[in-house]
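Colleague: predicted coordinates and the sequence they were generated for:
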Amino acid sequence: MFKTRYFTVDPDHPDPTVINQAAGYIRTGELLAFPTETVYGLGADALNAGAVEKIFIAKGRPADHPLLIHVSRVEQVEALALVIPAAARRLIGHFWPGPLSIILPSRPQVPGIVRGNKSGVGFRMPSHPVSIALLNETGPLAAPSANLYGRPSPTNAEHVRQDMDGRIAAVLDAGETGNGLESTIIDFCEGIKVIRRGGIALEEIEDILGQGISLNSSAQGNKNAYDLKVKVLLSEGENDFYQQMEQCLQISKLIGVVRIIGRNKPLKGSFHQEYFLDLTGRGNSWFAILRDAEQRKLDYLLVEPLDQKTEGISASIMDRIKRAAALKPK
């Protein structure tokens, strides 16, 4: 067990002395949590297999799940990828730095544990000033989100503390991140495929490439991917929503409701906590709502019916909601 150290840092103008101190943990093969414009990441030296292994131990992450490499310069990608196709360079030029990750054929020096022993490796250039300052000091970092495997991604240092305190060496605390929506992942190893919807809308990517992109099955799945202490319920319409609320009230009074901003129809019924979610990605994040509902010890979290034809960032947020939702109250 570690005594995890917490460094407070200005999110817009990070102190170089603090960044250098934090980077020291990376240089000695330890783990450091740091903010990006999406969620907090858990970083280790991407070329140090022993350090990267600690990520899997700290998170309880399956060993065959590959990690993204965070970079601060395109030259770092060129040094670790066998090739960068022209289409990938167009996306890099338009969306980096930002919440887009690109999987490319890997050079041999990238450890197999980073790649999940696959032939490709994912790269991302975050736009948060703290993460860029850190990466300029450390070089490429292998970094998934800084939470226990299966838990909601952390959007502030307190979320990191809840999952990682005592498991990692240090945390760079720069307050809240952006909308809490992880990066979009595009795979260029065999054609062009979307592996995960995220902070860059699929439609924007298709516009830049001038072509449609197929969705990998993992990018459009509806499996319950989160280990939650609150049961999330997603209804199939207004009548189903109120039936679920009635069933929940027969079991528990600790019920939360997630309202979708822009829908002004008043809600009937009694509930303990009300949240507001903006499907455009602004305001309170879905992951922050989940964490707050757990802190309040709510038993159920009912989400207003969603428009199944929603596109853009809204589709990415809806994907996260569906992955957290159970079908019926139990």
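Modeller: Thanks, I have the structure now. From a predicted model like this one, the values you see are computed outputs, not experimental measurements.
Colleague: can we go C-alpha only for contacts and neighbour counts from here?
Modeller: Will do.
Colleague: so where do the strands sit in the stretch 151-300 of the chain?
Modeller: Listed in chain order, the strands of the stretch 151-300 of the chain (DSSP state E, counting those that start in this stretch) span residues 170-173, 184-187, 193-196, 214-215, 231-234, 255-260, 273-277, 300-303.
Colleague: so which residues of the stretch 151-300 of the chain form helices?
Modeller: Assigned by DSSP state H, counting those that start in this stretch, the stretch 151-300 of the chain shows helices spanning 157-164, 202-209, 238-251, 286-295.
Colleague: so how far is the longest one from its chain's centroid?
Modeller: Spelled out, that is helix 238-251. Here helix 238-251 shows a centroid-to-chain-centroid distance of 30 Å under the convention C-alpha atoms, centre = their mean, to the nearest Å.
Colleague: for the last one, same thing?
Modeller: Centre-to-centre, helix 286-295 and its host chain are 14 Å apart (C-alpha atoms, centre = their mean).
Colleague: which elements pack onto that helix?
Modeller: Applying 3 or more C-alpha pairs under 8 Å, 6 or more residues apart in numbering; DSSP states H and E, we find helix 286-295 packed against helix 313-324.
Colleague: try the longest one
Modeller: Contact here means 3+ C-alpha pairs under 8 Å, 6+ apart; on that basis helix 238-251 packs against strand 300-303.
Colleague: for the strand it packs on, name the packing helices and strands.
Modeller: strand 231-234, helix 238-251, strand 255-260.
Colleague: okay if I get these as TSV plus distance to residue 164 and mean neighbour count?
Modeller: Shown next, in TSV, are those (distance: least, C-alpha to C-alpha, whole Å; neighbours: other C-alpha atoms under 10 Å):
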stretch	distance to residue 164	mean neighbour count
strand 231-234	23	24
helix 238-251	32	15
strand 255-260	26	21
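Colleague: for comparison:
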Amino acid sequence: MSVYTAHDEWLEPTKAAIAAGKVICLPTDTVYGVGANAFSADAVTALLEAKSRTRQKPPPVLVASIEQAQSLVESVPEAAHKLAEAFWPGALTIILPAKPTIGWDLGETNGTVALRMPNHPMALELLTAVGPLAVTSANITGQPPANTVEEARAQLGDAVAVYLDAGRGGGGVPSSIVRFNSDTEMELIRAGAIASADLERVSGLELA
């Protein structure tokens, strides 16, 4: 287990850990997260096991750009693209149909993927360097989310190979989650940091 701050040479050892299928802890704009290679079934399994989480709750995927997100899904509805342009990076998660040829196994996703671009420089630098990561909150399922690396380490310990310490996390309200059931049907899955009225105004669609 290694701990790095933003002042350390953290990127290369973190990339190596991810390439080896290890679980890492990273800061986001909300709480600390644990991440792993989304394209490795073994890495995703290690991620879920670290949290004592079942495959019935698959992790979201964090991306560094709209372009990264587009590479993972069948298509991006115009309304979803408008939301991403307006609220990414930030506390908005968008669920879209995943490409059937993507070749990953995140759990029981029913053919979809939950995408978010976090508003944190360290996270974005990592995601730009390694590509999309399966990421979920850095805590044991049922326990409080971690706002510091110390809180994450107390819960997850050696199940995480690398901890990236950027100080206290943003905390606060979790991301809003919307799902596109078609190009013109948008469903609110979780109310969060972005007001429903703003989601409707920007997308041009009514929330189901």
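Modeller: It's in. Because the structure is a prediction, the values reported are computed rather than measured.
Colleague: returning to what we had before: could the helices and strands packed on strand 300-303 of structure 1 go into JSON lines alongside distance to residue 120 of structure 1?
Modeller: As requested, those are exported to JSON lines (distance: least, C-alpha to C-alpha, whole Å):
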{"stretch": "strand 231-234", "distance to residue 120 of structure 1": "35"}
{"stretch": "helix 238-251", "distance to residue 120 of structure 1": "43"}
{"stretch": "strand 255-260", "distance to residue 120 of structure 1": "38"}
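Colleague: quick one: which of the ones you listed is nearest residue 66 of structure 1?
Modeller: strand 231-234 (27.8 Å; C-alpha to C-alpha).
Colleague: starting at the chain centroid, how far to that closest one?
Modeller: For strand 231-234 of structure 1, the distance to the chain centre is 20 Å (C-alpha atoms, centre = their mean).
Colleague: repeat for stretch 121-129 of structure 2
Modeller: That offset, for stretch 121-129 of structure 2, works out to 12 Å (C-alpha atoms, centre = their mean).
Colleague: buried stuff in that stretch?
Modeller: Under the neighbour-count criterion of 16 or more other C-alpha atoms under 10 Å, stretch 121-129 of structure 2 has 122-124, 126-127 buried.
Colleague: what's residue 200 of structure 1 aligned with over in structure 2?
Modeller: In structure 2, residue 200 of structure 1 lines up with residue 194, judged by TM-score structural alignment.
Colleague: for the residue sitting nearest the centre point of structure 2, which residues are in contact?
Modeller: Nearest residue to the geometric centre of structure 2 (C-alpha atoms, centre = their mean): residue 62, 3.6 Å. Applying C-alpha atoms under 8 Å, 6 or more residues apart in numbering to residue 62 of structure 2 gives the contacts 115-118, 127, 132-135.
Colleague: the same query, at a cut-off of 6 Å, please.
Modeller: 115-117, 132-133 (C-alpha atoms under 6 Å, 6 or more residues apart in numbering).
Colleague: wait, which of those residues is closest to residue 55 of structure 2?
Modeller: Nearest member of the contacts of residue 62 of structure 2 to residue 55 of structure 2, counting by C-alpha to C-alpha, is residue 133, at 16.5 Å.
Colleague: quick one: map the closest one onto structure 1.
Modeller: That one, residue 133 of structure 2, aligns with residue 141 by TM-score structural alignment.
Colleague: measure how buried that match is and give me the count.
Modeller: Neighbourhood size, residue 141 of structure 1 [other C-alpha atoms under 10 Å]: 27.
Colleague: would you agree it is in contact with residue 69?
Modeller: Yes - using C-alpha atoms under 6 Å, residue 141 of structure 1 is in contact with residue 69, at 5.4 Å.
Colleague: from residue 124 of structure 2, how far off is the closest residue to residue 21 of structure 2 other than its chain neighbours?
Modeller: Take residue 21 of structure 2 and drop its neighbours on the chain: the residue closest to it by C-alpha to C-alpha, 6 or more residues apart in numbering is residue 43, 4.7 Å away. According to C-alpha to C-alpha, to the nearest Å, residue 43 of structure 2 and residue 124 of structure 2 sit 20 Å apart.
Colleague: what about residue 67 of structure 2, is that helix, strand or coil?
Modeller: With DSSP: H, G, I helix; E, B strand; the rest coil as the basis, residue 67 of structure 2 sits in helix.
Colleague: residue in structure 1 paired with it?
Modeller: Under the alignment by TM-score structural alignment, residue 67 of structure 2 pairs with residue 75 in structure 1.
Colleague: against residue 231 of structure 1, how distant is that match?
Modeller: For residue 75 of structure 1, the distance to residue 231 of structure 1 - C-alpha to C-alpha - is 45 Å.
Colleague: buried ones in stretch 163-179 of structure 1, by neighbour count?
Modeller: In stretch 163-179 of structure 1, counting by 16+ other C-alpha under 10 Å, buried: 163-165, 167-179.
Colleague: how distant is that stretch from the center of its chain?
Modeller: 13 Å.
Colleague: please tell me which residues of structure 2 it aligns onto.
Modeller: Residue span in structure 2 matched to stretch 163-179 of structure 1, by TM-score structural alignment: 155-171.
Colleague: got the end-to-end distance for that stretch?
Modeller: 17 Å.
Colleague: which other residues reach that stretch?
Modeller: Residues from elsewhere that reach stretch 155-171 of structure 2 (C-alpha under 6 Å, 6+ apart): 1-5, 23-26, 29-31, 50, 147-149.
Colleague: select from those the one having the most neighbours.
Modeller: Neighbour-wise, these (other C-alpha under 10 Å) top out at residue 23, 29 neighbours.
Colleague: list the residues that contact the equivalent of it over in structure 1.
Modeller: Using TM-score structural alignment, the partner of residue 23 of structure 2 in structure 1 is residue 31. Residues counted as contacts of residue 31 of structure 1 (C-alpha under 6 Å, 6+ apart) are 43-44, 168-169.
Colleague: closest one of these to residue 96 of structure 1?
Modeller: Checking these one by one against residue 96 of structure 1 (C-alpha to C-alpha), the nearest turns out to be residue 43, at 19.3 Å.
Colleague: what do we get in structure 2 for the closest one?
Modeller: So, by TM-score structural alignment, residue 43 of structure 1 is matched to residue 35.
Colleague: I figured that match hits residue 22, correct?
Modeller: No - in this structure residue 35 of structure 2 lies outside contact range of residue 22 using C-alpha under 6 Å: 8.7 Å.
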